[in-house]
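Participant: Sequence and predicted structure below; questions after.
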Amino acid sequence: MGTMFGNSLHFLLFMLLFSPVAISELCNPHDKKVLLQIKKDLNNPYLLASWDPKTDCCEWYCLKCDPKTHRVYDLFLQTDTDLSGPIPPSVGDLPYLESLEFHKLPKLTGPMQPAIAKLTKLKYLLITSTGISGPIPDFLAQLKNLELLHLSFNNLSGTIPPSLSQLPNLLSLHLDRNSLTGPIPDSFGSFTKPGPDLILSHNQLSGPIPASLGQLDPDRIDFSRNKLEGDASFLFGRNKKTQILDLSRNLFSFDFSKVGFPKKSLIWLDLNHNKIHGSIPAGLTTVENLQQFNVSYNQLCGKIPQGGELGRFDKYSYLHNKCLCDPPLPNCKLIDAI
């Protein structure tokens, strides 16, 4: 009798330890309930077919659990042409979420979900290539741990909220390829130095750049394809560490001959289609790693400096200026003779 009882006890312990029910308990019950609600709110898309209530949610696709706490800290829904509807408000009920990504979901529509403001541990928020519309909300400034805020390739409109500069840990801000209007906020000069990468291209931004942005020194600035105007010379400097500076296809107007360049860091400088005047600074010949350079369609004049990395670029980097000359354009003496 005792042997039979002992065998039964061992069998029971085995079942408790290794049964699917026991394993599923690794998943936090609250998180699992929220995830199933998210699936329901999104009309049970095929992308979330692995989200089976009978299995451990930490084994589901499109998310990651912390190996110690088993709380969901990463949720990434990507590349599904059928997933439709607004961002579910239930995403705000995953309190340990550090990364939230919606990418290549063209039928994800509606405004930014206010419940996202509850995700106080969030470091990475990426909503890219979706049908999300409406303004960029002020509540994003409440997410003080944000390091990356990428809202590219959406249908966002309205002005950029000045409150974004209140994000003390922000390293990268991508708002490109939307329908944003108005100026770049003056408050952006108060970002924690060196400041986040600022990618604001392919919008309808207008007005001058705040001079306070000259105090920042991010790795990358891309303001291209907007309607920005005035002086942008304060973005340059010999002591800067900027790697990519793209101001092309705007209405900027300043004397190019008076700006300096970092010798080591600068690899990309594109100023085409503006109203920039003066001459090309000789200091550009000392920039060591320049891989892209374009000043075409401006009002520049004078001799093109010879030497250094500038020798890599053909005439298309210089065409349609007021009176630039010397290789790769026609020789200055030849033009004078004419």
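Facilitator: Good, I have the coordinates. Residues are numbered from 1 along each chain as shown.

Participant: going forward, measure contacts between C-alpha atoms and count neighbours the same way
Facilitator: Noted.

Participant: Residue 78: neighbour count?
Facilitator: When neighbours are defined as other CA atoms under 10 Å, residue 78 has 18 of them.

Participant: Below is structure B, check it against A:
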Amino acid sequence: YNNFTGSIPIWVGEILSRLVVLILQSNTFIGHIPQKISQLKYLQILDLSNNNLSGPIPVSFGNLTAMQTLSESVFSWGGILGVGDTIPVTSKGKQGEYSEHLLPRLKIIDLSDNELTGGIPEELASLYGLQSLDVSHNLLQGEIPDKLGRLQQLESLDLSRNKLFGSIPSTFSNLTSLSDFNVSYNNLSGSIPSGNQFNTLTDPSIYIGNHLCGFPLTDNCTKGGGPNQGKPSDNGNEEDDDNEMVWMYIGSLSGFAVGFWTIWGVLIFKKKWRYAYFRYTDTTCDNIHVWVVVNFARMKSEIMSKSNH
């Protein structure tokens, strides 16, 4: 909450090697997020929200060592904060005051309310200790990485108001600690995962602004995983297919009937043609019979001749 401008200095990640908390929210920083921040191996709380940052989320954030583990901070917060002192930290979309007893357990990344582009790096899935991830209100595109379903310590995940597409990964049903979830106002489609914590997320507004279906929305899912609103058009396609099959059968039967009566009708009413047809048939059958008898006799003769020799 200052009026800092310009880019976030690279030296923050190079020199402040023992930094545990970095909160630069609500300033007017511009430019890309420095990749060097990923070198801060003790960093547990990173809040760059509500700035004018652009560019992609650094893939190297997957290397934030302290967030990769489930253990608490190795630092003694009692030596950093005075007795009764707290630090304001935004978690689960709300700002709270955290004392030295709770801070060692927090592992948070908040990059919301910026102009970040690109996709969500799947490398973030290596941050196994991460409890809160907020990248809402950006310009992020692409699909949500399936691998984020590995973050079983994740309690809050906010991906709302971006340009994400595809489906919500089914692996998210493995996020058994998840209590706050929001993917509203993207371009997501398909069915909402079910089971575990997703059965407790009963607020439909966290899915609004997408093309999703399933609980807790009123749109049930079809067999293909799409919302019911697509069902009429699907039925229309099925009806078109059925109509095409019916007309195919009608055409086939009509052709057979025309061909049948063209041949047999002529034979029935034209005596001369009928006699000629049966004469031709008899001649053909006789020729075939003669050919079979002659060839059979020849083969028999050859076999007998070979056996005598």
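Facilitator: The structure has been received and is ready for your questions. Since we're looking at a predicted model, the values are computed, not measured.

Participant: Now the helix or strand hosting residue 282 of the second structure: buried residues?
Facilitator: Of the helices and strands defined by DSSP states H and E, residue 282 of the second structure is found in helix 271-308. Of the residues in helix 271-308 of the second structure, none has enough neighbours to count as buried (16 or more other CA atoms under 10 Å).

Participant: Which helix runs longest in the first structure?
Facilitator: helix 2-18 (DSSP state H).

Participant: what's the following helix or strand after that helix?
Facilitator: Under the assignment DSSP H and E, the closest C-terminal helix or strand after helix 2-18 of the first structure is helix 20-24.

Participant: what's that next one aligned against in the second structure?
Facilitator: Counterpart in the second structure of helix 20-24 of the first structure, with TM-score structural alignment as the criterion, is absent.

Participant: now for the next helix or strand after that helix, which elements pack on it?
Facilitator: Using DSSP H and E, the helix or strand that follows helix 20-24 of the first structure towards the C-terminus is helix 29-41. Other elements packing on helix 29-41 of the first structure under the criterion 3 or more CA pairs under 8 Å, 6 or more residues apart in numbering; DSSP states H and E are absent; no helix or strand qualifies.

Participant: so who does residue 35 of the second structure touch?
Facilitator: Residue 35 of the second structure sits next to 58, 60-61 when contact means CA atoms under 8 Å, 6 or more residues apart in numbering.

Participant: quick one: the most centrally placed residue in the first structure and residue 77 of the first structure, what's the gap?
Facilitator: Centroid-nearest residue in the first structure, with CA atoms, centre = their mean: residue 174, separated by 2.9 Å. In this structure, residue 174 of the first structure and residue 77 of the first structure are 19 Å apart, going by CA to CA, to the nearest Å.

Participant: List the contacts of residue 202 of the first structure.
Facilitator: Contacts for residue 202 of the first structure (CA under 8 Å, 6+ apart) come out as 176-179, 223-226.

Participant: repeat that with 10 Å
Facilitator: Contacts of residue 202 of the first structure were listed using CA atoms under 10 Å, 6 or more residues apart in numbering, and they are 152-153, 175-180, 222-227, 249.

Participant: Please point out which of the residues you listed the second structure shares.
Facilitator: Checked against the second structure using both residues aligned by TM-score structural alignment, their matches' CA atoms under 10 Å, these keep these contacts: 153, 175-180, 222-227, 249.

Participant: so where do the strands sit in the stretch 101-250 of the first structure?
Facilitator: For the stretch 101-250 of the first structure, applying DSSP state E, counting those that start in this stretch gives strands covering 108-109, 124-130, 133-134, 148-150, 155-158, 172-174, 179-182, 197-199, 204-208, 220-222, 227-230, 244-246.

Participant: Could you save those strands as JSON lines and add columns showing distance to residue 276 of the first structure?
Facilitator: Conversion of the strands of the stretch 101-250 of the first structure to JSON lines gives the following (distance: least, CA to CA, whole Å):
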{"stretch": "strand 108-109", "distance to residue 276 of the first structure": "40"}
{"stretch": "strand 124-130", "distance to residue 276 of the first structure": "33"}
{"stretch": "strand 133-134", "distance to residue 276 of the first structure": "34"}
{"stretch": "strand 148-150", "distance to residue 276 of the first structure": "30"}
{"stretch": "strand 155-158", "distance to residue 276 of the first structure": "28"}
{"stretch": "strand 172-174", "distance to residue 276 of the first structure": "26"}
{"stretch": "strand 179-182", "distance to residue 276 of the first structure": "22"}
{"stretch": "strand 197-199", "distance to residue 276 of the first structure": "21"}
{"stretch": "strand 204-208", "distance to residue 276 of the first structure": "14"}
{"stretch": "strand 220-222", "distance to residue 276 of the first structure": "17"}
{"stretch": "strand 227-230", "distance to residue 276 of the first structure": "9"}
{"stretch": "strand 244-246", "distance to residue 276 of the first structure": "14"}
